Structure formats: structure tokens, C-alpha cells
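Asker: Structure for this input, please:
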Amino acid sequence: MSKDEPTLLPEATGTAAAQATDEHAAMMQRMQADLIDSYDEELEMEIDDRAFDAAQGCFSSEQRSQRRDYFRELFRLQGELVKLQDWVMATKHKAVIIFEGRDAAGKGGVIKRITQRLNPRVCRVAALPAPNDRERTQWYFQRYISHLPAGGEIVLFDRSWYNRAGVERVMGFCSDEEYEEFFRSVPEFEKMLVRAGIQVIKYWFSISDEEQHTRFLGRIHDPLKQWKLSPMDLESRRRWEDYTKAKEQMMERSHIHEAPWWVVQADDKKKARLNCMAHLLAQMPYHEIPHPPVILPSRERHEDYERQPVPQQMVVPEIY
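Answerer: Predicted structure coming up:
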């Protein structure tokens, strides 16, 4: 080696390697936490303090305390959502809640927590697929009309007519003329819904570039989540800046008094869920509806009744 060639100092090389190792460990830890978070629904549905403590052995005391606080507040908010549901039914209120955001922003997670304890006949989710050939020839808003609520219903749109302002614009699925017509029409369309007595609430879930990168890696390495990554999702990752410009245009041109946009900071999934649920509850003047006490009637018994045995070939094997 000549004296003019640079040399790598052992200490510098060791520092860089250690830093890379630390970054990899931090990334793996975040992915593991995200994986555990995706399975929390089972804990939320059937939680017991003793089982909870046993299940969280890999967490510090402070982390366990934070998770307990999260669950307690989640349950409290879900209890308020049940009261809201009763009020919606009693008053025949109609509400449309729109959830938009980048891929992996957490829209599905908050929708799941909102609907988890509610009657699906009162609070339902509309998640429309890409339009078929016939729908592409219709008035753009036409295919959404049948999903709008009747009196006493709440409809959560997991993505909505704002697809035109987002994915269709970025991926070139609509022309410039169709894009401009959308922004001429959407304020009037939403004002029309409000005049018809439908409350329209619009949420944008905002995540950082780094957080989306981490969540996409988590989906790639989790076999139970890989189905969530479509070729369109991967392409959206590459076009991050194009989506940013489209989002900014969307908010600037469709943020109206009758149906304003609300931005949920979503890098922390649990905080985003709680913040969105609390805000949603604050948008409606609901109150607790009194119910008569529920009395379980006695079962009628008849001497001539005899229960027939179930054929063994019809019984599901008890392998657990």
C-alpha cells in the first residue's frame, strides 16, 4: 500500500460497525413491538390482570404500566362509543366518517377499535374495491351512494371518494380533466350530504417517512401481514413525495366548513387510536340513553320434550 492511499483506522471501523449493529437491533426491536401490537386485539377482547401480567413478561415495569393505561382508556372510550351508538339509534342521527392516509398509517387499526364493541347493523364499514368496468362509466360518486347511512346509522369509510385525489392522481388512473372535476364537485357533494342531515367527518392519518418504512418492513417479515402489501402499496412507497403533493392539494381544495379535515398524528399507533376516538366522540352531542332493566325470562319446560342426539359425523373434532 502506498503512503498516499487512505487507511482505515481500527477504532473508526469498530465504531461504525457498532453503530450499524445498534441500529439493526433498534429496528428489530421496533418490528417486534409492532408485531406484538398487531396481536393486541385478543388481549383487548378478553383481558385479565393476571393473564396480562404473565403475557407481558418481555416488557419493563414502565412499559407494562403504559400498556395497562392504554387498555383502560381504550375500554373507557369504547364504553362511550356504545353510549354514542344508543344515542344515534334513538335520535336517528346519520354520520359518515372518512378515514384516509398513506398505506400502513393505521386506519384499519382505529376502525377495528371503534367497531369492536358496536352493533354492525348500526356502525358498519365501507371498504370499496377498485371500480369495475361498469362503475368506471358511472358518475364518479355513484358507487358510494348506496353505502351512505340511513337514520340511526354510522358508516366508516376505509378510504373513500378521495381515492381520486390520492392514488388515482398519483398513479395516473384519472385524467387531468377528471381530477379537476372532482374538486369542483366534492365540496358541493359533501354540502349536499350535510343538507340532507348526514354528518361528515374526515380524518387524515399522518405518519412520517421513517415510520412507514418501518411498518412496511414489519409487514414483509410477518407472514400474517404480507397479504397487506400489494404491488400498489410498494409503488406508493417509491412515490412518497408525489403522495405528499397530492395530499396537500386535497386538503387545500376540500377543507370546507361543512366537512373539515382533521389530521391525526399517527406515528404512535396507540395514541393515534385513542386521540381519534376521543375526538370523534367530541364531534357529536350524544348523551346516555336510559334503558329499562333487562330481565332474563325463565325457560319453559315441557314433559314431552326430548332432545335428539347429534349424529357423531356432524360433530367438529375436539382437537384442542
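
Asker: only C-alpha atoms for contact and neighbour calcs from this point on.
Answerer: Fine.

Asker: Tell me where the stretch 51-200 of the chain has strands.
Answerer: Taking DSSP state E, counting those that start in this stretch, the strands of the stretch 51-200 of the chain run over residues 94-101, 123-126, 153-158, 198-206.

Asker: quick check: angle from the longest one to strand 94-101?
Answerer: Just to be clear, that refers to strand 198-206. 20 degrees (axes from the mean of the first three to the mean of the last three C-alpha atoms, to 10 degrees).

Asker: TSV please, covering the strands of the stretch 51-200 of the chain and showing mean neighbour count and distance to residue 183.
Answerer: Formatted as TSV, the strands of the stretch 51-200 of the chain follow (neighbours: other C-alpha atoms under 10 Å; distance: least, C-alpha to C-alpha, whole Å):
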stretch	mean neighbour count	distance to residue 183
strand 94-101	22	16
strand 123-126	18	22
strand 153-158	22	19
strand 198-206	20	16
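
Asker: Compare those strands and give me the one nearest residue 62.
Answerer: Closest to residue 62 of the strands of the stretch 51-200 of the chain is strand 198-206 (C-alpha to C-alpha; 26.9 Å).

Asker: Next, the structure of the following sequence, for comparison with the previous one:
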Amino acid sequence: MRDPQRKSCLVTGGAGFLGSHLCEQLLECGHEVLCADNFFTGSKRNIEHLLHHPRFELMRHDITFPLYVEVDEIYNLACPASPVHYQHDPVQTTKTSVHGAINMLGLAKRLHAKILQASTSEVYGDPVVHPQREDYWGHVNPIGLRSCYDEGKRCAETLFFDYHRQHRLRIKVMRIFNTYGPRMHPSDGRVVSNFIVQALRGEAITLYGDGLQTRSFCYVDDLVDAMLKLMGTGDAFTGPVNVGNPVECTIRELAERIVAMTGSRSEIVYLPLPNDDPLQRCPDITLARESLHWEPKVPLHQGLESTVRYFERLLSRQD
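Answerer: All right, here's what the predicted structure looks like:
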């Protein structure tokens, strides 16, 4: 007889950085997990330790095509999330956000399932309000190089709330701010993975602009904890809710910290700032504190140490 507390959970993008950690934690909580991924940016290496778990199933699938499965909850994480990857095929990126949302919402509607959308701080664009609150509508370039991701995610949020209003679908929308940790893709172009890989290889640390632009970095374990808490809230709470670390640091400070932590002799070199790259990005997490009873616990130095150790092991296998 099935445990009534056990849920069947679909995680799209489940072999990716965030998705693999979420799959792992859902199994820890006693649930059944169906991981769907087309492996554009995800990797079997991220979930190979789960492949023989009796409550885990892997399916190769692209969510721009409909999916017919039976589940209780859907976590929609599928979409390339770094500029290097989402700008590689911008049309497909928009399709993944928009067509993927339509397909997963249609599945949730048919199953009467609860569904969570992994949205992003990119919906705020290059913000003129700081820190960013959920009631801020954003400052986004609709035709820039980043628009395939920014506007795709904004449209996905629109679809989620229209399905909620029109079909009474049980939705959850989380706006994720810079997350880092083990299983990041070494070539994803994000600052944490970039700096660590460059430092470990003794290469120049490439810093864009003057390095004074700020970001706030949230460790992956804290992010997954918030995701589970959001899915566990009552139907009246839909979000959107910001999830991230409100402690800011400059990109230059991050680079210097990683160089010191790795004992690298890498020099920092400065390159022109990319188009539409935001100068400030920091969440106001008041709503997450009040509604999810959540705030990040892992300090930056501790999270970076775990991430550096992961990349040391990864690069040693590649050499």
C-alpha cells in the first residue's frame, strides 16, 4: 500500500545543476521522482548516483513537446539558464520557456496537479529599483541578446497566472537569484564557475566592466530548501516570491576571494561589459521570510569552499 505522504513528482530539467539537487532532496523526503531532461545543458553525471534508486526514473524528453505522465506535483526547471547556453540557440530558449510552460501547465490541468515554475531574477532586467521586490515590474530590453531568456521567463509567468485565474490551477512561482554550488557546468559562463575554473587552471580571471557591479549569491542547498517550502504552502499562496541571498558583494570582491581561496597565481584582467548586463542584482526576501519562513543559511565562504572542492575533483578527472 502506497504511503499517503509519498508524492509522485516530475522534475523537468532534472539532470541540470538545480534539478539534480532537487531530485536528490525529493528522494530524501520519501517521494517518487520522474526526472525529464533533453541533456542540452544537463548531464547524466549529475544524477548517475540516483539511477538505481527504486523511486527514481529518468526520461529523455524536450518539454517543447507534450508529455503524458501521471504525477502529483510538477517542478518546471527546464531551460538553459546561463547567457552562454541560452544565447546559443535563442529561438529554442524562448520555445523552452513558452511552449514548455504551456505543455507543463496543460499536463498540470489534466492531472489537477500542483505546479511550480522556476522563474528568475532576470525578469527584473537591469533594475532601477534596489533591492528588487516582487511588486517591481522590471526594466527589460525586449529585443536584446538576453531577451530570449528574460522575456521567455516573463511570458511563462504570465501563462502561469492566466492558467491560475482561468482554470484555478494550483501554481507556485519562484524568482531565483544567482545560485551556485557543486554540479554547476564548468563552461556555463557564470561568474562563480568561471572564476573557480580559471583560478584552478592558473588562467587569467576575466572580469567584465570595472568589477564594481554587484550580485548576491545563494548556495544551492538553501535554494532547494526554499523550493520545497514553496511547494508545501497552501493553495492561496502563489508567489511570485524572490529566493536568493540578500547579502551583496562586488564581482571584483568575488574574484579576489576565489583567487585567495584556491591559492591561485591567476591575474585579474578586465574586459568590456556585455550588453544589457545588469549593474545591480539583489533580492528583497521579506516575502520569503514571512510566507515560507525561509532565509539562506550557508555563508558565501562556506558555499564557495564546497564548490571549489567539486571543481577540483571534476578537473582532476578531466586532466
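
Asker: TM between them?
Answerer: In this superposition the chains share a TM-score of 0.33, using TM-score structural alignment, normalised by the length of the second structure; 145 aligned residues with a C-alpha RMSD of 4.8 Å.

Asker: now the strands of the stretch 51-200 of the first structure as TSV including distance to residue 176 of the first structure?
Answerer: Compiled in TSV, the strands of the stretch 51-200 of the first structure are given as follows (distance: least, C-alpha to C-alpha, whole Å):
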stretch	distance to residue 176 of the first structure
strand 94-101	22
strand 123-126	27
strand 153-158	25
strand 198-206	23
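
Asker: Select, out of those, the one closest to residue 22 of the first structure.
Answerer: strand 198-206 (27.4 Å).

Asker: The strands of the stretch 51-200 of the first structure: which one's closest to residue 171 of the first structure?
Answerer: It's strand 94-101; of the strands of the stretch 51-200 of the first structure, that one is closest to residue 171 of the first structure (C-alpha to C-alpha) at 15.7 Å.

Asker: Residue 179 of the first structure - how many residues pack around it?
Answerer: By other C-alpha atoms under 10 Å, 16 other residues sit near residue 179 of the first structure.

Asker: right, I mislabeled it, should have said residue 261 of the second structure
Answerer: Around residue 261 of the second structure there are 15 residues (other C-alpha under 10 Å).

Asker: Give me the packing partners of the helix or strand residue 225 of the second structure falls within, helices and strands only.
Answerer: Under the criterion of DSSP states H and E, residue 225 of the second structure resides in helix 220-231. For helix 220-231 of the second structure, the packing partners by 3 or more C-alpha pairs under 8 Å, 6 or more residues apart in numbering; DSSP states H and E come out as helix 17-28, strand 114-120, strand 171-176, strand 179-180.

Asker: Generate JSON lines for those, with mean neighbour count and distance to residue 84 of the second structure as supplementary columns.
Answerer: Formatted as JSON lines, those follow (neighbours: other C-alpha under 10 Å; distance: least, C-alpha to C-alpha, whole Å):
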{"stretch": "helix 17-28", "mean neighbour count": "21", "distance to residue 84 of the second structure": "15"}
{"stretch": "strand 114-120", "mean neighbour count": "24", "distance to residue 84 of the second structure": "16"}
{"stretch": "strand 171-176", "mean neighbour count": "24", "distance to residue 84 of the second structure": "18"}
{"stretch": "strand 179-180", "mean neighbour count": "22", "distance to residue 84 of the second structure": "16"}
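
Asker: Out of those, the one nearest residue 215 of the second structure is which?
Answerer: strand 179-180 (10.4 Å).
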